[in-house]
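Engineer: sequence first, predicted model second:
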Amino acid sequence: MSEYSPPRLSRLLHALPHINVTLHRVNDTFAPNSPVYVESLGILASIPGAWLILTLLVLLVYLLSRCCDRKQRPPHCITALKVRTSVFQGLGILASIPGAWLILTLLVLLVYLLSRCCDRKQRPPHCITALKVTLMILSVLCCGAIGVGLFGNDDLHNAVLQSIQAGNQLAALVNTVKNQSSILEEAMGSRARAPLTRLADALDAPVANQTALGTLLRALSSLRNNATIAAAAADNLRRPLVALNLDDFMKRVWVWEAMRWAGGMAGWCLGGAVCVALLAAAARRSRRALVLLAVGALCALVACWLAAALLTCAAVALADACQDPASAVAQHAPHRLPPDMVHYYLACVVSRENVLTSEQRSSHRAVVAVRQALGTLAHQAPLLFNDPGLQPALGALGAGTGEAERALAALNGALECRTARAHFAPAARALCDAGLQALTLQLVAAVAAGFLFTAIVLVDSHAWIYINTKRAGTGEERAPFLSVNSSSTLPRPPPRAPAAPATNGNPPSYSAAVQLMELATERTSFSIPATGRARLSGTATLGRGAPGPAAAGGAHTLARAPHGKYATLSKQCKTLEANDFY
């Protein structure tokens, strides 16, 4: 008999406290039909859900506080900053309880410090680069966690396939019992009626030896009664197993497992695609892609924590069932068999009597009695009666008895509890050992991916907020990723003249220069005498101050060209070009 013992991991998960809503310990025996047990599993699964709610609140406060990172802050900025500071202080207090809180707090503080270095009017050149490097490192780590989840999903699939294979062997064993019991019932029932009738008619003929006739009649009666007993025992063997169809159940399990495996692979691959896309977006510094992927990372974060809740519930329930898998299947499997009978075959407790084995023994005794009575009839009846139908009847009864004996031999092996146990133990070991490890591996991967996606959302949101496409003149925002060549940056535009008349910071256009020249001419004609007006007939001063020696130097003057030509800037000012007119 193949022995089974609960693995260490199942004992560890089974030791987790099962509590109800009043925080009292409840029975940790696997009982999916018990509302109290299901409630305890739900409370364990609510831990990742509570962490998800807290994470979403932290992200909400963080994104609300980003509106305050401008030069002119709105009135509600201080309130948002106070709320964010309170949340960070609460995280610092809670971080002393488990190590996971400490890790998340350190990541949040890292992102916060990185964001503080960018909250100045003149951001350092390495600010965006640090955010991009941090985002790429987090994306690579998240890809690793997702790879662990893919590995665990595939391992769980293999474990379930091994259990399905063992279940198919059990289904074949059940089909053997049903088929052989049907053969036994038919051989001792319907097929034996006609030979028994012909044999009784042959024995009705008058004979002189009444003693021998009495022996033959008693043998015929024993054969008939024992054949009836064997047929009834075979029917009792087959009747409880008629409603049990393990073949269809195993097919449904295989379909469910195929859907679960495909869904798990698709989910993990989508998370990996988000991480790879984040790598590409960080390298190219695409603001739109980072905004879209921040939303994708937020959805992946929610999916990871929801998957962690489901995996927690499934892992703890499987660990509870693995403490005594025979009892779990006997009590809660979808079958209509008596639980004692199922537990007898799966646990193989040989000290207990079983209904099927008792019926098998009864049919075996009846078939042995039929063989003895048939031997007596076959030895003495041909000596007393010369009936041509006697030998065919005895031959048909002998063939049916032989078929019944072969069916009983097959039933003896199929109804042996060690045979069923030998098929059930590998299935239980595959699920409780490799399957539970794969579930736990996926749980760890989902939790790690949830933490990493949280940090990715923080860094990504901070990155795309500070990548402003309208500020095209800043060199470090237009530079390629990790570029050290100064030639790759855009050239800084030349400084404008300090006394430029333009009020909006744009270079002067030709039409503006003409207007300003005419305005200066009119002002001069009203403010200086005729001699000064004649002196300034060739030039017009542009500026707010009065004309003087500095103005006469021509640093910011427009000269009126003779013979009606257009005015141009003086030689110390920038010459207007075609691209300056817009």
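Structural biologist: All right, it came through fine.
Engineer: contacts, neighbours, all on C-alpha from now
Structural biologist: Fine.
Engineer: if I look at S34, how far off is R25?
Structural biologist: Here the criterion is C-alpha to C-alpha, to the nearest Å. By it, S34 lies 15 Å from R25.
Engineer: so for these two, which sits in the more crowded spot?
Structural biologist: Taking neighbours as other C-alpha atoms under 10 Å, S34 and R25 compare with R25 leading, 12 against 9.
Engineer: ok, now which ones touch the nearest residue to A307 once chain neighbours are set aside?
Structural biologist: Leaving aside its sequence neighbours, A307 sits nearest to A446 (C-alpha to C-alpha, 6 or more residues apart in numbering; 6.7 Å). A446 is in contact with 145-146, 149, 304-305, 307-308, counting by C-alpha atoms under 8 Å, 6 or more residues apart in numbering.
Engineer: confirm A446 sits in a helix?
Structural biologist: Yes - under DSSP: H, G, I helix; E, B strand; the rest coil, A446 sits within a helix.
Engineer: A369 contacts L223, doesn't it?
Structural biologist: Yes - contact status for A369 versus L223: in contact at 7.0 Å, counting by C-alpha atoms under 8 Å.
Engineer: between the two, point out the one with more neighbours.
Structural biologist: Taking neighbours as other C-alpha under 10 Å, A369 and L223 compare with L223 leading, 25 against 19.
Engineer: how much space separates the more buried one from A230?
Structural biologist: Taking C-alpha to C-alpha, one finds L223 at 10 Å from A230.
Engineer: okay, pairing it with this:
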Amino acid sequence: MAVSSTDNIEYHPTVLAQLLHSLPHLNVSCHRVNSTFNPQSDIYLESLGILSSIPAAWLILTLAALLLYLATRCCDQHSTRRKPRSLTAPRLALAAAALLCAAATGLGLYANDDLHNGIVQSLTSARNLNNIISNVRNQTKIISTSLTDAVFPQLTELSDIFDNPVANQTALAQLVDALQSVRQNNTLAIRATADIQRPLANLDMSHIINTGDRWELYRWAGAMGILSGLLALCAVVLVGAARRSRRCLVLASVLALVSAAIAWLLSSVGLAAAVALADLCVGPEQYAGSVVSQKGLPPELLYYYTRCESVRANPFTQRLRESQQALNRMRVSLGSVSKIALDLFKNRDLQPKLSALTIEANSCDRGLASLTALLDCRAIHAQWMAGTRGLCVSALPGLALLLLATATAGLLLSILVCLASHTWIYLRKRRDYSQVDETDPFLPAPAASQAVAARTLQGGMAGAGTLPRGPPHHHRSQGDGCDTSRHTPETRLASSGGHLAHLSGSHSHHRGGHSTLGRLPSHASHHDHHINLTGPNNGKYATLSKQCKTLESSDFY
């Protein structure tokens, strides 16, 4: 950075601006074109369009890859045979990708804020600069109007008064010469003031500034909405991965695919805008010179205000000096006119007219002093530097960071689509335990118990029709309410289930120390067992008393 004679820090292109400016600007025939910022050139705009097509081409390739991946997943015949435990790694990877995407989105929000602040600062400086130029135009217009509409008519009226005959012709000749000097100096002041106003007549940036404010408001709000939507999408992905929610993951897959397309399109636009802004920041004076030359402003005038070097004189200094000298001579001549006219003529309207002319001349002189301060380079140069720094030091890094964030988010969203699709495609609903294999090593113990119970219940109901209608035989030990050692797991399960109310004929018959469950022969003799037909159900159904052991899942293994 260098310091000028006016103690203002001069602007020099940043490393980022030079780096983006060095990117090749090619036309459709792959030939390099001039990289100077020139939005009026079709060739320059064509080179920016080719640069912006790089992210768009990547988007097309990404969508094709995602389509191919989803097609292969839909045709996978082994998707329903995957074990739930195999989805742990994809879920963790999905959560990690969602967190990284949220971090990239947060970086984009920060970059969008920097970009907005830089653009606002530049527009504010442009508005202040436009106000200074408008004040110069208004001040010159006030001086010119005062000299033209207020002084000239009164000089004409004085000429009519001085046409009256007087005795002292010598004094009258001196009076006429002084009045003619006032008229000539007034004309010179008007011309000099018009020369100052002429180059600034068409230099009005109000429409451009208002349009920039409106578009920046839309851009900032749109970027905030898109980035906030990406954060909400990351939250949906995290919820779906944590809760194994199939609906959340399907929704996240669709939204991530749409968001990836939007992110890459934003990257395409951001790359073209970043390169164009870098081209502008490398030589802002060149583009400003091309613009003001179309408005009729001399190039040396722009160079003076953008550099503000003390060795260079103000281009308006000569015209300002001419106007001031003309007004000074006019006031001197007005003094002579007043002195001679009041001695020669006794007109009562003479004194008010001479006083009004003196007041107008003094007012124009003060206006010229204010105009000289407005045309000083220091105020305009300060606004120029503030606007340039806001656009090239604050807005350009913010735009580059936003470009990086959107490109990273687009890449991560493409990965999210694959991971979310892989997860919800292989994510099965809760299994029906009546149809599972109880030897499944991944089946939990309670589920295995319910599976065995359901299988046994179905087998018991199928054999109930072959059982005799007679009362069952119950073998009870003498010292206990029920003999749990003589019940097989199937008998315990049949006694404990609430669906065995209609199951009859279950017997425990011991032959050679083995327990069997099934139909008993009608002619079986019971010499060694005491038959007890009394009980809670009058001996009709087999039950377990309150003293029996509670069934647990470990009883079936």
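Structural biologist: Great, that's in hand. Computed from a prediction, not measured in an experiment: that's the story for all the values here.
Engineer: ok, back up a step: need the counterpart of the residue nearest to A307 of the first structure in the second structure.
Structural biologist: Matched to the second structure by TM-score structural alignment, A446 of the first structure sits across from T406.
Engineer: enumerate every residue touching the residue nearest the centre of the second structure.
Structural biologist: Nearest to the mean C-alpha position of the second structure, counting by C-alpha atoms, centre = their mean, stands A223 at 2.6 Å. Taking C-alpha under 8 Å, 6+ apart, we find A223 of the second structure in contact with N112.
Engineer: quick one, longest helix in the second structure?
Structural biologist: If you go by DSSP state H, the second structure has its longest helix at helix 88-145.
Engineer: corresponding residues in the first structure for that helix?
Structural biologist: Using TM-score structural alignment, the residues of the first structure aligned to helix 88-145 of the second structure are 129-186.
Engineer: how far apart are that stretch and its match in the second structure?
Structural biologist: Its aligned residues in the second structure lie a mean 1.1 Å from stretch 129-186 of the first structure after superposition (mean C-alpha distance after the TM-score superposition for the first structure).
Engineer: if we can go back for a sec, mind giving me the packing neighbours of the longest helix of the second structure?
Structural biologist: helix 169-197, helix 206-243, helix 350-374, helix 377-389, helix 396-426 (3 or more C-alpha pairs under 8 Å, 6 or more residues apart in numbering; DSSP states H and E).
Engineer: hang on, A542 of the second structure in a helix?
Structural biologist: No - checked against three-state DSSP, A542 of the second structure lies outside a helix; its state is coil.
Engineer: look up how far L457 of the second structure lies from it.
Structural biologist: 15 Å.
Engineer: for the two, indicate the residue with more neighbours.
Structural biologist: Counted by other C-alpha under 10 Å, A542 of the second structure and L457 do not tie: A542 has more neighbours, with 24 against 18.
Engineer: surely the more buried one meets S496?
Structural biologist: No - using C-alpha under 8 Å, A542 of the second structure makes no contact with S496, being 10.4 Å away.
Engineer: aligned partner of L292 of the first structure in the second structure?
Structural biologist: Aligned by TM-score structural alignment, L292 of the first structure pairs with L251 of the second structure.
Engineer: before we move on, back to that, now do the match of helix 88-145 of the second structure: distance to the chain's middle.
Structural biologist: 13 Å (C-alpha atoms, centre = their mean, to the nearest Å).
Engineer: now do stretch 320-336 of the first structure
Structural biologist: On the basis of C-alpha atoms, centre = their mean, stretch 320-336 of the first structure sits 26 Å off its chain's mean C-alpha point.
Engineer: now stretch 349-361 of the second structure
Structural biologist: Mean C-alpha position of stretch 349-361 of the second structure versus that of the full chain (C-alpha atoms, centre = their mean) differs by 64 Å.
Engineer: what span of the first structure is that stretch aligned with?
Structural biologist: Going by TM-score structural alignment: stretch 349-361 of the second structure matches residues 389-401.
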